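Undergrad: my questions are about this predicted structure, shown below with the sequence.
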Amino acid sequence: MNFDDYAASVEDRWKDAFLDTWNTIESHLPPGFEISISHGMPGFQVPLDRYPAGYHVDNEPLPFIGVAAQKRHLAVYHMGMYRKPELLDWFTEEYPKHMKTKLNMGKSCIRFTNPKKIPYELLGELAEKMTVDEWIELYESRPTGPKS
């Protein structure tokens, strides 16, 4: 599957929001990331020619941001927020300045349940906050296993 196939498969209810979210992130992302389909969703990753060690679990390119249109929500997975608490704090503090709805979020997953209420400007700012080199450094700086 490629990006076009995935986008074509998105339900009509989510299609515009998915494409707008994707385009917002892509247009704000620093150079060096590449588009891929990983774990069943399109996203942006660090290519193996830039980071040959790859992702520790599957020995594939290092994922960074994924965007998935699911049945009940649109999800943005940002691995940098999972690994950098300061970035997560920034996002959670900024979110209420852009949206009146409650933030629906897991460790790296931001969920939007209304396709008409997505903070594109904030997602663009978030995408700008980490370069490929910063993501690689952050990825390498912490243990990959669960905390004991």
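TA: Alright, I've got the coordinates. Numbers count the residues shown, from 1 in each chain.
Undergrad: only C-alpha atoms for contact and neighbour calcs from this point on.
TA: Noted.
Undergrad: off-centre distance for stretch 103-115?
TA: Offset of stretch 103-115 from its chain centre (CA atoms, centre = their mean, to the nearest Å): 11 Å.
Undergrad: buried ones in it?
TA: Buried residues in stretch 103-115, counted by 16 or more other CA atoms under 10 Å: 108-112, 115.
Undergrad: spatially nearest residue to Tyr77 (excluding sequence neighbours)?
TA: The shortest distance from Tyr77 to any non-neighbouring residue, by CA to CA, 6 or more residues apart in numbering, is to Cys109 (4.4 Å).
Undergrad: repeat for Asn104
TA: In space, and not counting its chain neighbours, Asn104 is closest to Arg111: 5.4 Å by CA to CA, 6+ apart.
Undergrad: who are the packing partners of the helix ranked longest in the chain?
TA: Counting by DSSP state H, the longest helix found in the chain is helix 12-28. On a contact count with 3 or more CA pairs under 8 Å, 6 or more residues apart in numbering; DSSP states H and E, helix 12-28 meets helix 3-9, strand 62-69, strand 74-78, helix 120-128.
Undergrad: next secondary structure after it?
TA: Counting by DSSP states H and E, the next helix or strand C-terminal to helix 12-28 is strand 34-38.
Undergrad: still on that earlier bit, of all the helices and strands packed on helix 12-28, which lies closest to Met41?
TA: strand 62-69 (5.6 Å; CA to CA).
Undergrad: before we go on, here's another structure to hold up against the first:
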Amino acid sequence: MEKLHDVIIKNLPEGFQEGMGYGMLGWSVPHSTYPAGYHCDPKQPLPFLGIASQKNFIALYHMGIYADKELHDWFVAEYPKYVKTKLDMGKSCIRFKKPETIPYELIGRLVQKMTPQQWIELYEAGLKR
């Protein structure tokens, strides 16, 4: 978890705020940047990324993968270049059953791909559908 945290911190674009949310360590767009907050609970900042150590796996939650098909498809195509095991992924959740199979370099590339402003625009476009 520490190594995953370090990779995220090193590669995450400026403007995201680290904190606890939904029972895990996460990064969000702070109210100072996006005053409206998260539509489900406007008191909460807009969530973007989270990591959690579950009972049987380590989870990486990346809302950009859920909201941006192009980013999702890029990640799915790149994953086999880094890891021999099958990708275990939900809508925004990537599960790693063994820490040694976490593709840290790929995760670093993934978190670099979206700025807070890009995430806000994508989020708002999804809300207006």
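TA: Sure, I can see it. Quick caveat, the model's predicted, so the values are computed rather than measured.
Undergrad: now for the residue nearest to Asn104 of the first structure: which residues touch it?
TA: When contacts are counted by CA atoms under 8 Å, 6 or more residues apart in numbering, Arg111 of the first structure touches 73-76, 103-105.
Undergrad: what sits closest to the residue sitting nearest the centre point of the second structure if chain neighbours are left out?
TA: With distances taken as CA atoms, centre = their mean, His62 lies nearest the centre of the second structure, 2.2 Å away. Once flanking residues are discounted, His62 of the second structure sits nearest to Leu49: 4.7 Å by CA to CA, 6+ apart.
Undergrad: need the longest helix for the second structure.
TA: helix 69-82.
Undergrad: against the first structure, where does the helix or strand just after that helix fall?
TA: Counting by DSSP H and E, the next helix or strand C-terminal to helix 69-82 of the second structure is strand 88-89. Per TM-score structural alignment, the counterpart of strand 88-89 of the second structure in the first structure is residues 104-105.
Undergrad: next one: stretch 58-66 of the second structure
TA: Under TM-score structural alignment, stretch 58-66 of the second structure corresponds to residues 74-82 of the first structure.
Undergrad: residue in the first structure paired with Ala125 of the second structure?
TA: Aligned by TM-score structural alignment, Ala125 of the second structure pairs with Ser141 of the first structure.
Undergrad: any idea how far Gly124 of the first structure is from its match?
TA: 25 Å (CA to CA, to the nearest Å).
Undergrad: do Phe18 of the first structure as well
TA: Separation of Phe18 of the first structure from Gly124 of the first structure (CA to CA): 14 Å.
Undergrad: the two - which one has more neighbours?
TA: Taking other CA atoms under 10 Å, Phe18 of the first structure and Gly124 do not tie; Phe18 has more neighbours (24 against 19).
Undergrad: quick one: average offset of whichever strand or helix holds Trp27 of the second structure versus the first structure, please.
TA: According to DSSP H and E, Trp27 of the second structure maps onto strand 24-29. Following the fit onto the first structure, the mean deviation recorded for strand 24-29 of the second structure is 0.5 Å by mean CA distance after the TM-score superposition for the first structure.
Undergrad: can you name every helix or strand that that strand contacts?
TA: Using 3+ CA pairs under 8 Å, 6+ apart: strand 24-29 of the second structure touches strand 17-21, strand 46-53.
Undergrad: gap between the longest one and the chain center?
TA: In terms of CA atoms, centre = their mean, the gap separating the centre of strand 46-53 of the second structure from the centre of its chain is 6 Å.
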